[in-house]
Structures are given as C-alpha cells and as structure tokens.
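J.: I would like to see how this sequence folds:
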Amino acid sequence: DGMGSVRLPAAMCGLVGLKPSAELLAEGGWFGMSAHGPLATTVADTAVLLSVLAADPSLASVPTPSPARIGTSTTVPLLRTPVPKELVAAVSTAAGHLASAGHTLTESAPRYPATMVLGMTARWLAGPAVQAREFDFSRLQRRTRAHVRAGQLVQRAGLIRERTRENWVARAAEFFADHDVLMTPTLSHWPVKAGRWHEKRWLTNVFPSTRLAGFTGQWNFAGYPAITVPVGRSVVSGLPTSVQLVTRPGGESLLLGLAAQLETANPWPRTARK
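T.: Here you go, the predicted model:
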C-alpha cells in the first residue's frame, strides 16, 4: 500500500483492508510511503493476518474500543473534486452505527498543507524508480518504464524533501490532539471497468488511478494507520461502498475494534453475488 493499494482494492471488492503504521513493519519502501497490509473478508481475519505480518500475537485480539472522538469528512483534501453521493452516504451510515455504539462524531478534517500533494506524489514517483534498479529496465512494461523515468527526474530535481512531510505530520498531529479517529469515504470516485490496463500508456493509467485515491495517499505520506471497512452496496451499480478510518501511529487495535463494531452492526456478504 503506497498510495492506497491495500485499501482501494478492498473497497472495490467489499473487503476489509488495513494499512499499518509506517513503524509497525519497518519496511521503509517508497521513502517511507509503502507498507504491506492484510485484506480479508472479516475483521477477525484481518487482525490475525496483521499479527503474523508484525510477528506480534497480541494484535490478533480485537478489543472493544472505549468511546472515541471521531471526526468525519467527505471532502477530497485540497482538490475538492466531487465525490459520488452513494460514497458520501456510506460515511453517514457508518457514523450512525458508531454513534449507536457510544462514540462521539463531528464533522471535522485536518488542515491539509498545500505542499502535501507535491510531497506524496514525489515519493510515489521516485519510490518505484529506486526499486527498478534491481531489474532489467528493457524488460519492464511500457507504463512502468515511463513511471521510472519520471521518478528519476524527481530525484534529480531534489523533490524528496523531508520538511514537506514534517509539515504535514505536524498538521495531522494537531487534528489528532482533539480527535481519536478520522472517518472518510475510502474511494473518491467509482472504480473503472476492468481491462488490459498494463498494455496502455502510463498517463492513461495514472488519471483513473489517482482519481480514486483522493482520501488515501496522504496517510501513507504521514505514516498513519488506516483501515477500509465495507458499509453497503450501490443501489444503482451493486458495487460495494465503504469508509476509511484513520488514527495515530500505533492505533491499529483501535481501528480493528471500530471496524468490528461496524461489522456487528451491519454484517456484509463474505462471498460475491452469483
């Protein structure tokens, strides 16, 4: 998960997907942006998978969380692009379930710095360029070669700046001083149809991918844990709807506990429709 690649597929498929804190697995890929995380059909299975990845058996237990202060936001940070109504409605549905479980919910969001998008995009570009050094460049797909070239330009331009990340982390910490959790939609747009995307040009891939990820990549940049939880289905398309929960570093157990409460209040189907 470098910009949402655990949480976004989970949201598209009606699964639970967890991106851990940057420090939990200590991988450090993509200049600290990328982290492995579990996808599963239940919260309990997600917790077990996380405990194995982290080599920490205590993470397999899903606690009942104490009353939490949850801020909700359905506005795409900085870009403010429109979010489909049914994806917005998923946040309202989940908020109702969590309020019934004893949590306090208010509409609130961090003060996202204008430099955040440039900072995380630079790492998203340059990270794969570093990884590509281990491979024969000529054997990479056309779109991958274009991504690597862009990442090399970013590195040469000195755009991987720790100060940019520090500014965003300070803003995130400011928000979480008054809130325990942030809840947003997971997807900022409906997914595109399946196709042979690996045969298409890099820019053709970039636009639909980034269009989906308006709520996810900033938490890779900050190193905060985030989980996506199914909420329902679109009455128009039948596609799953979901929410993302974010908390402070080290708060995976809190996220799992809240996700379990949503699962209890609103169980989701564990298999695809026939």
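J.: use CA for all of it now, contacts and neighbours both
T.: Noted.
J.: most remote residue from the protein's center?
T.: Centroid-distance maximum for the chain: S138 at 31.6 Å, with Cα atoms, centre = their mean.
J.: what's the closest non-adjacent residue to P67?
T.: H103 (4.8 Å; Cα to Cα, 6 or more residues apart in numbering).
J.: residues contacting that neighbour?
T.: H103 is in contact with P67, A68, R69, I70, counting by Cα atoms under 8 Å, 6 or more residues apart in numbering.
J.: Mind checking which of those residues are buried?
T.: Taking 16 or more other Cα atoms under 10 Å as the criterion, what is buried in the contacts of H103 is A68, R69, I70.
J.: Now show me the structure for the sequence below, then we'll compare the two:
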Amino acid sequence: MELHEHTALELHQLLQRGEVSPVEVAAHYLARIERLDPELGAFATVTPERALERAAAVAAEVPRPAPLWGMPLGDKDLHPRAGVPTAFGSRAFSGFVPDASDETVQAVDDAGAVSLGKTATPEFGLPSYTEALVGRPTRNPWDPTLGAGGSSGGAAAAVASGMLPFAPGSDGGGSIRIPAAACGLVGVKPSRGRVPSGSGLASLAGLGVVGAIGRTVADAALLLDGLIAPTGYPARHRSSVRAPGDDGPYLGAAIRGEGRFQIGVLGDSPWDDAYDIVVAPEARSALDRAVAVLDAGRHGIELIPPAPEPGYAPAFRTIWQAGAASIPVEGERLALLEPLTQWLLERGRALPARQLAESLSWLAEYERRVIARFAPYDAVLSPALAMTPRPVGWYDADDGERNFAQQVQYTPFTSFVNVSGLPAVTVPVEFTADGAPMGVQLIGRPGGEATLFSIAAHLERRLRREPRHPPVW
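T.: Okay, the predicted model is just below:
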C-alpha cells in the first residue's frame, strides 16, 4: 500500500511508530502533487524545498507527541505564511510575499505539521466555487469537468485526489462544507469560538471560522484536535467567554461512534422566501438514505416543521457585501478584481451605516431563534448541497446579482449555520449515476462537536463507506 492510500489517522500512526519519517512522507506527497496538480489545480503555490527542510526540522527538533507531528498539509491561500507568495486568490495581490504568518499557520506549525504549499481559493474566499482568474480553475477529482466547490476548493481537491492526507480550511458561509461535500469528503465547521486561531469572534457577524477537511470522520477529527490544541489539551482559548468548554480530543468520539441521539430532519432553508430553492433528486436521495441508516441504528428521527424567515436574505446579503467593502484594494487596482468581487465591494462601500446595523441586529436575533428551534434535538440533519456538483464555468462570471443567486440555489443549507455559530459536519453518503459524490450535513448544538463526530462516525460505519480516491488518480 502506498502512503497516500492510508487514511490520515493510519499515516499518523506510522509516523508515531517510526515506520516512516516526515521527510519520506513529504517527498511522497510532493511527488503526487507534481504529477496530479497540473490537471486539477488544487494548489496556488507548491514549496518543495521549504517542505523538505521543514520535514527534516520536525524530525530532528519537534517532540513526537505534537498532535500533527510530521503530517503534511497545505495552507489555504487566504492564510499568509511568511516568505511564501500569498495572493488571496486575487490578481490584485499576485506576487505578494508576506513577512509574517497568520495564527492558523502558526497553529499547524506548533502542532508539528509540514506545509507543502498554498491550496487554491477563489478571490478573497467570497464565492462557493474555486475558479479564480489569478490561476487555474480547481477541478473535482471525481470528474474534472465539475468544480471542486469553494472556497476551500483547493484543499478539498488535494485531499480527494491523495495529494494531501487532510487539509485545514476556513468557512464563512459554507466554505469547508461545500467543497467537502462536492468532493466526497468529511468537512467540519466548528462552533464559533472553538478554534482559537480562527474563532470567528473577530469577523463581521461572527461568520468565519477555521476547520478541517478529511477523507474520514476520524481524519477530520485528528486535524481539528491539532488546530484547537496544537500543544495538547486542554486548549487555551483567548476568547473563553464564547468558547465552549473543552471536551476534546474529538478523535475518540470519531473512532467510537457511540450513543443514541435525537435527530431532527430539516427540509426548509432561510433562503426559501427570496429564491427559487429546489432540492435535486440526488440530494434528496442522499438525505433519505442517511435518515434510513440512522433510523435503523435506533436514533430518534423527527421532521422539523418549516419556519419561514423572510428577513434572512436581505440581512445576509448586506453582511456579505459589507464584508467585501473592507478588501484593501483602491484606485486603479480595483480593475484587477473579478466582476463578482467588484459588485460586492461597490455595494458594500455604498451601504448606509443604519442598514448594516439593522442587519447585524436582525441576524443576532435570528441566531437565538435557530438555537431555540433546534434545542429539542442532539443534532439536525439536512442536505449538504441542494444540487449535484456544478460544472466548471457554470456560474455567471459577469453578473454579480445572478452569480449570488446561483450560489444560494446551490448551497442554501450552509450560511445560516455560520450566522448561528453552530458546529456542522458534512458526511459523504452515495454517488450519483454519473459518479458524483452526494452527502448530508449534521448540525450540532453550540459546542456540540463531540456529538456530531459520534453520529457522523456511526453513519460512516453503517454506510460501510471505505475511504478511497477516484480510480483515475
């Protein structure tokens, strides 16, 4: 068995036992990247010399108990690493080389990981697809005519094709869960405040958090543990007021998959009043299969009644546009931005302060309503995506309004989880007749990651799902 065929957990165990070295592992994955990435476009930048130097340093200097000791991964191109080109997916920052690393990069370094480069992202991580004009479109390893999703699309494509064993990502409206679902992977968006280096507490409306993408539930839990507590549990949160109490590490829950839980099934989305949301038969099939499997596993299953939220769409649109307003691009450089980003930025900079304040207030109340609505359940199950993975070039590149609508129609079940600050996990369930992955989303209570990992592991086991890469790779 080649190294990339092992799960991340198995690879971690090989490293811990000394059966393979960090340098050997890094060299193997770098060779995979060199061979496969020209077609898939998962990486914005590959740093082989730095990676091998880092792997040797980890082997010689970092204590082996470090939770991600010797494990290869990629930094999302939104997270600066000192000395490595970081474009944020934008032509406006092409050639930019930061002189300092951000907290997420520092966290994976502290955990003993080895970065192989920067994974591709759309411009400033704003869209739910990864086809930035600064580079190549990121393609889905299961079918390269399809997109990998976004904004952590490069990370997902790299993991699905075996160019990385797992990868960190960030999620402000679905940016981990969308590409994970599109590429047949497990994607974890933690609770607001859970990951210290990407808590979401400093982001507008508390939307953006850092999480994990893996081939299995246990792989994603292993990486999340390393992100939360890079020097070991108990984790020390800077923002302990909003951070749930430490009940990690989560790897144990992800391996055991124990417990019986009450699960609500969600059929509506907060976008239903503003857009024509249609759940495709393939998405419905994956949801129905997951319900049947969990029901057979003696979990309680209950359909959640619809709760229309006509104020959600205008409030969220305001926040998304306001977030783009702060992009540090001015004057002539604005012409380097892609049409969608220009549309969002222009709308955001024209927003009245009162409208922004009212939207923030509305979303704060909405968060309380969602948590109360889901309170009777240990977890809530929904489709991961409303459609099958979208073809490369499907989104309207020139009409911002239509582009935004397309993203909503593809991903209506993800953004409200960010607004609510809740944890969520996407789990692959089945493949379409054309071979595209389809999955479901599990949403937890605040700080309910351990329960989500238990349910997701139970679902994964009863589906008899074996982690594998697409046969062509």
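J.: that older thread, quick check: the aligned partner of the residue nearest to P67 of structure 1 in structure 2 vs A292 of structure 2, distance?
T.: Under the alignment defined by TM-score structural alignment, H103 of structure 1 corresponds to H299 in structure 2. Distance, H299 of structure 2 to A292 of structure 2, using Cα to Cα, to the nearest Å: 10 Å.
J.: How about R390 of structure 2?
T.: 27 Å.
J.: Comparing the two, which residue is more hemmed in?
T.: A count of neighbours by other Cα atoms under 10 Å puts R390 above the other of R390 of structure 2 and A292, at 18 against 12.
J.: which residues does A259 of structure 1 contact?
T.: Contacts of A259 of structure 1 (Cα under 8 Å, 6+ apart): V43, V229.
J.: Just confirm it is within a helix.
T.: Yes: secondary structure assignment places A259 of structure 1 in a helix (DSSP: H, G, I helix; E, B strand; the rest coil).
J.: Would you map the helices across structure 1?
T.: For structure 1, applying DSSP state H gives helices covering 7-13, 22-25, 29-32, 43-54, 85-100, 116-131, 142-156, 162-176, 202-212, 217-222, 252-265.
J.: Please identify the most buried of the ones you listed.
T.: Highest mean neighbour count among the helices of structure 1 (mean count of other Cα atoms under 10 Å): helix 217-222, with a mean of 25.
J.: how big is the offset of that helix relative to structure 2?
T.: Compared with structure 2 after fitting, helix 217-222 of structure 1 deviates on average by 0.8 Å (mean Cα distance after the TM-score superposition for structure 1).
J.: What range does that helix cover in structure 2?
T.: Going by TM-score structural alignment: helix 217-222 of structure 1 matches residues 415-420.
J.: that older thread, for the contacts of H103 of structure 1, could you give me JSON lines that also reports distance to F31 of structure 1?
T.: JSON lines is the format used below for the contacts of H103 of structure 1 (distance: Cα to Cα, whole Å):
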{"residue": "P67", "distance to F31 of structure 1": "35"}
{"residue": "A68", "distance to F31 of structure 1": "32"}
{"residue": "R69", "distance to F31 of structure 1": "31"}
{"residue": "I70", "distance to F31 of structure 1": "29"}
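J.: any idea which of those residues is the one closest to E107 of structure 1?
T.: Closest approach between the contacts of H103 of structure 1 and E107 of structure 1, by Cα to Cα: I70, at 8.5 Å.
J.: Distance of the closest one relative to D180 of structure 1?
T.: With Cα to Cα as the criterion, I70 of structure 1 and D180 of structure 1 are 6 Å apart.
J.: still on that earlier bit, quick one: closest of the helices of structure 1 to P240 of structure 1.
T.: helix 7-13 (6.1 Å).
J.: once the structures are aligned, where does that closest one end up in structure 2?
T.: The alignment places helix 7-13 of structure 1 over residues 177-183 of structure 2 (TM-score structural alignment).
J.: how distant is the matching stretch from the center of its chain?
T.: In terms of Cα atoms, centre = their mean, to the nearest Å, the centre of stretch 177-183 of structure 2 is found 8 Å from the chain centre.
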